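Q: Need coordinates for the following:
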Amino acid sequence: MARAPDEKTAAPLVPAQRTLPALRAAAAGCRACDLGARATQTVFGEGPRDAAVMLVGEQPGDAEDLSGRPFVGPAGRLLDEALAEAGLDRRRVYVTNAVKHFKWEARGKKRIHQKPDAGEIRACRPWFEAELAAVRPRALVLLGATAAQSVLGRAFRVTQHRGELLPSPLAPIVLATLHPSAILRAPDPEARRRERARFVADLGVVTRALRDEGAGASPP
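A: Model (predicted):
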């Protein structure tokens, strides 16, 4: 979707030197949308620059906003466990979010997650594009509807294409699945167990695709 001429994005802030340290430093002061004014800090991506796998979520949560690191809260712990079960090492995976600031509303003393809107996602997309160009992963895994639609278009439906290998110029292997937070919100323990197993199976598709592509017996 084309953006309006007066619509702000982070594009002017992206440095010419697109190394991960340079990008992270530049993004620290990003105010391309209004979310940065309320967030504690920018939560940029994290992981090795030569990671074979890049995971993209929606946005940082409360724990991530306070720590400055992506996927360190309850959803991040579930992600770590699922990656390990699927044969992927979190330490060798690059993790980031479509939106780099925590969007929230106050309910009493708690800060409750709010879904970012289309303008906020578009404003932040240059950071994702720069991360993708810097890392050049063999596999791109989109976690949840916001991440998938921000990358593949608003018509994309995770429920229809979950766990499928998707043709895309962005990476040799592209797959969309649930965000781990959706598993935590499942209505009962059996539903959580079932969705967790499916999530691990989806990540396993990536593991096998990497091996088939020639990644060797021990994928990242």
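Q: Please make it C-alpha for all contacts and neighbour counts, starting now.
A: Fine.
Q: Taking the centroid of this protein, which residue is nearest it?
A: residue 56 (1.7 Å; Cα atoms, centre = their mean).
Q: after the host helix or strand of that one comes which helix or strand?
A: Assessed by DSSP states H and E, residue 56 sits inside strand 53-57. From strand 53-57 onward toward the C-terminus, using DSSP H and E, the following helix or strand is helix 62-67.
Q: Now show me the structure for the sequence below, then we'll compare the two:
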Amino acid sequence: MAQPPLNWRAPDGRAEALAALNAAGAEKGPHWAASTRAVFGEGPLDAPLALIGEQPGDKEDEEGRPFVGPAGRLLDRALEEAGIARRDCYLTNAVKHFKFVQRGKRRIHQKPGAGDVAYYRWWLEAELDLVAPRRVVTLGATALLALSGKPLAISRLRGPARLQGREAFVTVHPSSILRAPDADRAGAYAGFLADLRAARDLSVADLPPAGAH
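A: Now for the predicted structure:
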């Protein structure tokens, strides 16, 4: 039997509420020296899978879209190989502004701290409440901290989890694969791909049967 599609139609009104939430968050501003813009999440409401990353990078800050830099390209490849259409997922970040250190003309990524994550957590929680995904995939330690509210080890929790009342799936951030030594990169990517496939299977299993009302 064919599997149900991953995308669901959004009820009226919630898209407007999400836009208002993003406007309020952007007006509040960054938690540090100004980046170019707040980078909002993108994707359909009621997407069974929401993927949370750490923060926008340099490319995301320039374009105003999540996951369009090197890590985003790797994520796109993995999603395609896992049988997941990016357009059917909701993609966002725990931290909404690019945190960086200026070195000449280059902006070097600076990892957000616990205070940065806490500053944006209200926004992420409200965003997920409006999007209402069936399962949230945390990409990396910062996303896991944002969803759980406390520092947890990916190595201990990797896989399906329930975090703060939400069905989740814990995995690594694609940037960690790019940083892996050449000898380890293929294995790290294979593990990440297996995680995405497992998260997809769980999200489809959560959906009602085709034709159900």
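Q: Quick one: map the residue nearest to the centre of the first structure onto the second structure.
A: Alignment of residue 56 of the first structure against the second structure is given by TM-score structural alignment, with residue 52 as its counterpart.
Q: Pretty sure that match sits against residue 91.
A: Yes - distance between residue 52 of the second structure and residue 91: 6.1 Å, which falls inside the contact criterion (Cα atoms under 8 Å).
Q: Now do the strand holding residue 56 of the first structure: which elements does it pack against?
A: Strand 53-57 of the first structure is packed against strand 93-97, strand 139-143, helix 145-152, with contacts defined by 3 or more Cα pairs under 8 Å, 6 or more residues apart in numbering; DSSP states H and E.
Q: Residue 69 of the second structure -> the first structure?
A: Aligning on TM-score structural alignment places residue 69 of the second structure opposite residue 73 in the first structure.
Q: what's the distance between that match and residue 147 of the first structure?
A: Here residue 73 of the first structure is placed at a distance of 18 Å from residue 147 of the first structure (Cα to Cα, to the nearest Å).
Q: Repeat that for residue 211 of the first structure.
A: In this structure, residue 211 of the first structure and residue 147 of the first structure are separated by 25 Å, where distance is defined by Cα to Cα.
Q: higher neighbour count, these two?
A: For residue 211 of the first structure versus residue 147, the count of surrounding residues by other Cα atoms under 10 Å is larger for residue 147: 26 against 14.
Q: need the contact list for the equivalent of that one over in the second structure.
A: Counting by TM-score structural alignment, residue 147 of the first structure corresponds to residue 143 in the second structure. Residues in contact with residue 143 of the second structure, defined by Cα atoms under 8 Å, 6 or more residues apart in numbering, are 52, 53, 54, 93, 94.
Q: can you give me the strands in the first structure?
A: 53-57, 93-97, 104-107, 110-113, 139-143, 173-177 (DSSP state E).
Q: Centre of the chain to stretch 102-120 of the second structure, how far?
A: Between the mean C-alpha point of stretch 102-120 of the second structure and the mean C-alpha point of its chain there is a distance of 17 Å (Cα atoms, centre = their mean, to the nearest Å).
Q: quick one: it aligns where in the first structure?
A: Alignment note (TM-score structural alignment): stretch 102-120 of the second structure is matched to residues 106-124 of the first structure.
Q: Can you give me the buried ones in that stretch?
A: Neighbour-count burial for stretch 106-124 of the first structure flags 116, 120, 121, 122, 123, 124 (criterion: 16 or more other Cα atoms under 10 Å).
Q: quick check, nearest of those residues to residue 50 of the first structure?
A: Comparing these against residue 50 of the first structure with Cα to Cα picks out residue 124 as the nearest, at 22.4 Å.
Q: what's the burial count for residue 57 of the second structure?
A: Other residues within reach of residue 57 of the second structure by the criterion other Cα under 10 Å amount to 25.
Q: hang on, isn't it packed against residue 95?
A: No - between residue 57 of the second structure and residue 95 there is no contact under Cα under 8 Å: 10.6 Å.
Q: Relative to residue 141 of the first structure, how far out is residue 155 of the first structure?
A: If you measure residue 155 of the first structure against residue 141 of the first structure using Cα to Cα, the figure is 18 Å.
Q: ok, longest helix in the second structure?
A: Across the second structure, the helix with the greatest residue count (assigned by DSSP state H) is helix 182-206.
Q: residues in contact with that helix?
A: So helix 182-206 of the second structure is in contact with 3-4, 6, 48-49, 78-79, 81-84, 134-135, 137, 159-160, 169, 171-172, 174, 177-178, 180, going by Cα under 8 Å, 6+ apart.
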